[in-house]
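1. Sequence and computational prediction follow.
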Amino acid sequence: MPDLLIELFSEEIPARMQAKAAADLKARITDGLVEAGLTYAGAAAFATPRRLALRVDDLTARSPDVTEERKGPRVDAPEKAIEGFLRGAGVAREALIERNEKKGRVFYAVIEKPGRPAAEIVAEVLERTIRNFPWPKSMRWGAGSLRWVRPLHAILCILTTEEGSEVVPLEVDGIASGRQTRGHRFMAPDAFDVRGFDDYDAKLKRAHVVLDGAERADAIWQEATNQAFASGLEIVEDKGLLSEVAGLVEWPVVLMGEIDAEFLDLPPEVLQTSMKEHQKFFSVRNPKTARIERFVTVTNIATPDHGATILAGNQKVLSARLADAKFFWENDLRIAKGEKMQPWLDALESVTFHNKLGSVKDKVDRVAALARELAPAVSAEPDLAERAARVAKADLASEMVYEFPELQGLMGRYYSDAAGFAPQVAAACEEHYSPLGPSDDVPTAPVSVAVALADKIDTLTGFWAIDEKPTGSKDPFALRRAALGVIRLVLENGLTLALEPLFVSGLARKDIEDTGIARDLLSFFHDRLKVYLRDQGIRHDVIDACIAMPENDDLALLVKRAKALQAFLETDDGENLVQGFKRANNILAQAEEKDGVEYSFGADPKFAEDPTETALFDALEKAEAKIKPAMEAQDFGAAMGAMADLRAPVDAFFEAVQVNADSDVLRRNRLNLLSTIRQTCLQVADLTRIEG
């Protein structure tokens, strides 16, 4: 069976598009081949700045022959209908066969579709893929109609067997397929023939092209860490930058350069961000001082002077960039030290947060008030929490954050320190945006927690107030992330916090007194909590059973209850008691519907006839004596344990007793006994929501 090799050779493909383009090429080609009846053993796609490549191993040599039966009109149908069927099926009149069916004799066409050679199918699929490739952005060039991310120069397409290789003939917009490719643009620009993937891969390496992006990234990282280690330094890890740089070069050459001494006292984050964003440089850190002292750049060419000229040019450009950063830094420090950031705070009044929610200054005022309100609940000093909230967003007006928005918060910490504010305030400036994602650390310092919670709750209540909620996959204001941030702040800090009053308070600061909005926002939190807990293995029906209980806006209490309930349900007693509860509840619901009354007036032990009834009365009394204080103490484990003790007497009762007895007195008493079972169990969780 032949192996297929495809290469689409073009001008430079942007690094950010390469991985998806390789995946799209693989998916579209292999899907097309399979749909046409071919099978294969394996496939792998590759991307470099100048080429997309695909290998498909053990492709079947031709598609199978196919026989298709197509039902036509009745034999006595109008001639035009029969002729239309013949044209559609592509068969002659004499090739039709007749069959008896319920509605009479019907024509059938038997269509023989012979298999086709793999080369013919590959040509069709590849041409369709090239003409309809899903680039995020594409262009036309010359006089042709083809659109590609950058001008496409050549198509390599060959099928290889043990006997040799053959070119799959096709032409797209004047570009004919062949077996030639080219190596590195400068170091090996001449064309050469290839016979198969192994030959292709080996010849590319000799022509200074590393085909596999992961191999390029590994080579870059290995050489960079070796050079840094040799100087007693270490590379600051950045997987995103590594992936991007690996997509910029076909033959990575790693060079390490110096940073001018005048810039070494800049904050390391400023150096790292400036070099990454403007130059795509890796930062090299001194592990003893944590200062960024050097940089690593990756070039696409080996030079006779071992990169000296390239490094000199890079250092010159870098110095100019860092001179700007130094100017911003020094100017910002003067404002932070001399004026306590006040000009920035004033400037926030002219920065719009949202056209319906006012300026950033308006938001800061609301967050400061809410942080003060929250402070006692998170063990923070109210004055410090309010002060931190008032300066936490001041750095948004600084020159450094204007140039590098990703440094917001972090620069706030530096400027807060420079202004002489308390360390807790500086920490809150940096940490109040956190957590930004599921893997981000959660602040634990009380002032930071107060400001982070206040900031997120203000954002959520604000957008709920103006009815700008997430819909489907759309969440332009990252409100799901904000809600998850609140959930993690509460749970991971073990906070006892009633959210609904905070929502009402946040809405009131926007002149909204509609408690329905607060409840709707709480429902949104419950939905996010379900996702969060589901990832931790808590069943959705268990969460629903706990959300249905009072105080469901206390997330820590809710989660504690859910974990206890799940642990209870994983025991035999728990599982069986739930079945007993459901049986009692079903019998009771049917009787109440039939009789038009509610059986909740308490059963009387004196009407018990069977020993199992007496035992159940005793068990329920003992359970109630344990469950009530346990629930008041929020000891859900103890409450579940007391409920588990009911399993045996409930089972025995249903085994021995007929609830709907002939005697009305016995029947009513037993139904009231079932009501006691229901009321006792529902104190712990809404077991009606448990599935199974």
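-> Everything's here; your move.

2. can we go C-alpha only for contacts and neighbour counts from here?
-> OK.

3. Give me the secondary structure label for the nearest residue to residue 258 once chain neighbours are set aside.
-> Leaving aside its chain neighbours, residue 258 sits nearest to residue 294 (4.7 Å; criterion: CA to CA, 6 or more residues apart in numbering). What DSSP: H, G, I helix; E, B strand; the rest coil gives for residue 294 is strand.

4. cool, and the one 4 residues further on?
-> Of the three states, residue 298 takes strand according to three-state DSSP.

5. Isn't it up against residue 254?
-> Yes. Here residue 298 reaches residue 254: they are 4.6 Å apart, a contact under CA atoms under 8 Å.

6. Overlap in contacts, those two.
-> residue 220 (CA atoms under 8 Å, 6 or more residues apart in numbering).

7. Show me the strands in the stretch 151-300 of the chain, by range?
-> 152-161, 164-167, 171-172, 175-178, 180-182, 191-193, 234-235, 253-258, 282-285, 292-299 (DSSP state E, counting those that start in this stretch).

8. Check which helices and strands the longest one is in contact with.
-> In other words, strand 152-161. If contacts are counted by 3 or more CA pairs under 8 Å, 6 or more residues apart in numbering; DSSP states H and E, strand 152-161 sits against strand 3-10, strand 164-167, strand 175-178, strand 180-182.

9. So what touches the second one?
-> To tie it back to what came earlier, the one meant is strand 164-167. Under the criterion CA under 8 Å, 6+ apart, residues 157-160, 177-179, 195-196 lie in contact with strand 164-167.

10. what about residue 230, distance to residue 307?
-> For residue 230, the distance to residue 307 (CA to CA, to the nearest Å) stands at 18 Å.

11. Which of the two has more residues huddled nearby?
-> A count of neighbours by other CA atoms under 10 Å puts residue 307 above the other of residue 230 and residue 307, at 17 against 9.

12. ok, second structure coming up, stack it against the first:
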Amino acid sequence: MADLLIELFSEEIPARMQARARADLKRLVTDGLVQAGLTYASAGAFSTPRRLTLTVEGLNDHSPTTREERKGPRTDAPEKALDGFLRSTGLTRDQLEARDDKKGQVWFATITKEGRPAADIVAEVLEDAIRNFPWPKSMRWGAGSLRWVRPLHSILCILSDEAGANTVDLTVNGITAGNTTRGHRFMAPDAFTVSNFDDYAAKLRRSRVMLDAEEREAEIRQQCDNLTFARGWTVVPDDALLSEVAGLVEWPVALMGVIEDRFLDLPPEVLQTSMKEHQKFFSTLNPKTGRIEGFITVANIETPDDGATILAGNQRVLAARLSDAAFFYENDLREANSGMTAWADGLNSVTFHNKLGSQSDRVARIAALAREIAPLVGADPNQAEQAARLAKLDLRSAMVGEFPELQGTMGRYYALAAGHDTAIADAARDHYSPLGPSDEVPTAPVSVAVALADKLDTLTGFWAIDEKPTGSKDPFALRRSALGVIRLIMENSVQSGLTNLFERLFAARRVLTRDTDLNENTALISAGVQGVIQPEDTEVALQLLSFLHDRLKVYLRDQGIRHDIIDAVLAQDGNDDLVQVVNRATALNAMLTTTDGQNLTQGLKRASNILTQAEEKDGVEYSFGADHKFAETDEERGLFTALDTAEPAIKTAMKNEDFPAAMTAIAALRAPIDAFFEAVQVNTDSQIVRRNRLNLLSRIREAGRQIADFTRIEG
């Protein structure tokens, strides 16, 4: 057994590419080794800004010899067929063996592949990995043909065992593999040799390089906490920035500075975004004032003056950046104070989509829709409409032009500056949310109305022009919008049927796009233009509802509800009220975790199957007429009594949307149904009794159908 150590040493690898590069290197090399017949005990990949490293432990020193038998054409087959077989096997005719087969004599080839030394396989696999490495972006340099993310300087590739270390014989693009590497670019630039991974990692640390990205993250976090603790401040958490900064340094040295007083009145989001995006600074908060008053920069070097020069330079650059931000903010506030009319006019010249009009057209549609949704979520319709008309205006502001990620956030500040109500300002900030599965969902009624209107306008718009997601392609993030709609509806308990709303929206869009120019949309929608719902409107509305159902399945599966339970509930009427669907599925899921629930399901499915077969055979529907007087057994009479009690209880519970009560009522049928099937033969010789029993089964089926389609439940 041997241990393999690989290092690919280059100019700085972009931080955002390092995690994937580590995984790709490990996958390409280990998969290649296994395919070549080698096995290994464990593997680990590491990265710093200037190197990708892979260690493979417990690697076989030699691949095994293998023998493979391959069946070829018949001995009397045409020569071309035989020649093709010989080419595929690499053998000659005299190396083939004729054997008897059920169709006559057939040629067989025995292919022997001799084992190979691990060093030869490693060289072959690593060269292929380097030449075909899947960088998102790569470059060529010098006169060579190799493409790499940045110029590749050296390759370290050694196999080590108890006898010592051996360099793998490999040359790629003029770079010959060796057993040397270098430490920190400035603090330890000289080359040194290594003999195994432990030796490599220890010498790198002495040369001021932390190999493990997770260790660098932990070190940065600890240094930041130490600096802020000494001052009584705290670091604003930012895991994404921490991961990025750890990919920018090999030897992190945290330095803390103070923001000048003249910038402290800027919104904290502006300070944080400017420092993060431009300087990769961590923001520090003064708990006493509640303001961001400082920053931490992470240098890649220890200096004699303890970083004073580095910190001073960063302070000057930060002041210039924040001066620009202050300039943008002051100009934007002046526009906000004047009513933001210039921004509103500017949205006319911003195209949202060439088939869906400008941002101004879209704002008008969202405003009309928000007004309609407002009563459903307990919002004031006037406030919802006004908030929707303001929500997109900050897209024309200088600050959002500089920092697009602040859209919505700045809208809130500008709405407040313009004198609008807090609820309206909050809606401008919140209407994009939720952006992802972990993003916070708005709960304020006006915010919910505008957020729903924004996402529903996007979905209905792209469905109307037949721009739907296909496979993995979703250029307009429609799946994200659908999940946003679901989370807004569920977490705010917005109970309403969506089908009719979709139909009306599609009808209105059809009228507008057919009879008017897109530039006239604002006035028409504000006037409440409605189209007569046509069959095509219903069809596309149901297609959009089906898309939401698909997203809902993902949402519920993440909460532990099985796909078949979801399908059973979606098969029922009222599946366009997503709150009701989820409540039903949750209650049904809880019931099916019990033994009674599982047995009841089998009974309901058995009743449905027997009934379906009888109806297909007889050509009639058994759906009414079950009569107590034709019951011949106590079990039949017991089932009649149980159904007489359960049916109204289920109906009342479903009407009141008390789904747990409905589950309790139907669960009471478990014992009577079991007893019925144990004692009663449904398809008896007496046709009167048979029809009566089949109609009794119909009552069982209909009792279940009030809740879900139990035939869709597996197991």
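-> Nice, I can see it. Since the model is a prediction, treat every value here as computed from it, not as a measurement.

13. Show me what residue 625 of structure 2 aligns to in structure 1.
-> Superposed on structure 1 with TM-score structural alignment, residue 625 of structure 2 falls opposite residue 602.

14. So that match sits against residue 672, correct?
-> Yes. If you go by CA under 8 Å, residue 602 of structure 1 and residue 672 touch, sitting 5.5 Å apart.

15. Tell me which of those two has more neighbours.
-> For the pair residue 602 of structure 1 and residue 672, the greater number of neighbours falls to residue 672 (20 against 15), based on other CA under 10 Å.

16. check contacts around that one.
-> Neighbouring residues of residue 672 of structure 1 by CA under 8 Å, 6+ apart: 599-603.

17. Filter the residues you listed down to the buried ones, ChimeraX style.
-> Buried subset of the contacts of residue 672 of structure 1, written as a ChimeraX selection, criterion 16 or more other CA atoms under 10 Å:
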select :599,603
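
18. on that earlier part again, with respect to residue 371 of structure 1, which of the helices and strands packed on strand 152-161 of structure 1 lies nearest?
-> For residue 371 of structure 1, the closest of these is strand 3-10, at 56.1 Å, according to CA to CA.

19. Tell me how far that closest one lies from the chain's centre.
-> Distance of strand 3-10 of structure 1 from its chain centroid, counting by CA atoms, centre = their mean, to the nearest Å, is 33 Å.

20. Name the surrounding residues that touch that strand.
-> 50-59, 150-161, 181, 196-197.

21. Pretty sure residue 669 of structure 2 sits against residue 600.
-> Yes. In terms of CA under 8 Å, residue 669 of structure 2 counts as a neighbour of residue 600; the distance is 7.3 Å.

22. from the contacts of strand 3-10 of structure 1, which would you call buried?
-> If we count by 16+ other CA under 10 Å, the contacts of strand 3-10 of structure 1 have these buried: 50-59, 150-152, 154-161, 181, 196-197.

23. quick one: contacts for residue 45 of structure 1?
-> By CA under 8 Å, 6+ apart, residue 45 of structure 1 lies in contact with 22-23, 25-26, 52-55.

24. ignore the last one, residue 74 of structure 2
-> Shown in contact with residue 74 of structure 2 (CA under 8 Å, 6+ apart): 104-107.

25. Mind checking which of the residues you listed are buried?
-> Among those, those classed as buried by 16+ other CA under 10 Å are 106-107.

26. Please flag which of the contacts of residue 74 of structure 2 sit within helices.
-> With DSSP state H as the criterion, helices contain none of the contacts of residue 74 of structure 2.

27. export the contacts of residue 74 of structure 2 to CSV and tack on distance to residue 369 of structure 2?
-> As requested, these are exported to CSV (distance: CA to CA, whole Å):
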residue, distance to residue 369 of structure 2
104, 77
105, 77
106, 75
107, 75
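
28. Among the contacts of residue 74 of structure 2, which ones are in strands?
-> Secondary structure from DSSP state E places 104-107 of these in strands.

29. between the residues you listed, which is closest to residue 1 of structure 2?
-> The closest of those to residue 1 of structure 2 turns out to be residue 107 (CA to CA; 39.7 Å).

30. Apart from its neighbours in sequence, what residue is nearest the closest one?
-> Spatial nearest neighbour of residue 107 of structure 2, excluding adjacent residues (CA to CA, 6+ apart): residue 98 at 4.6 Å.

31. So that neighbour belongs to a strand, correct?
-> Yes. Using three-state DSSP, the assignment for residue 98 of structure 2 is a strand.

32. can I assume it is in contact with residue 110?
-> No. Counting by CA under 8 Å, residue 98 of structure 2 stays clear of residue 110, with 11.4 Å between them.
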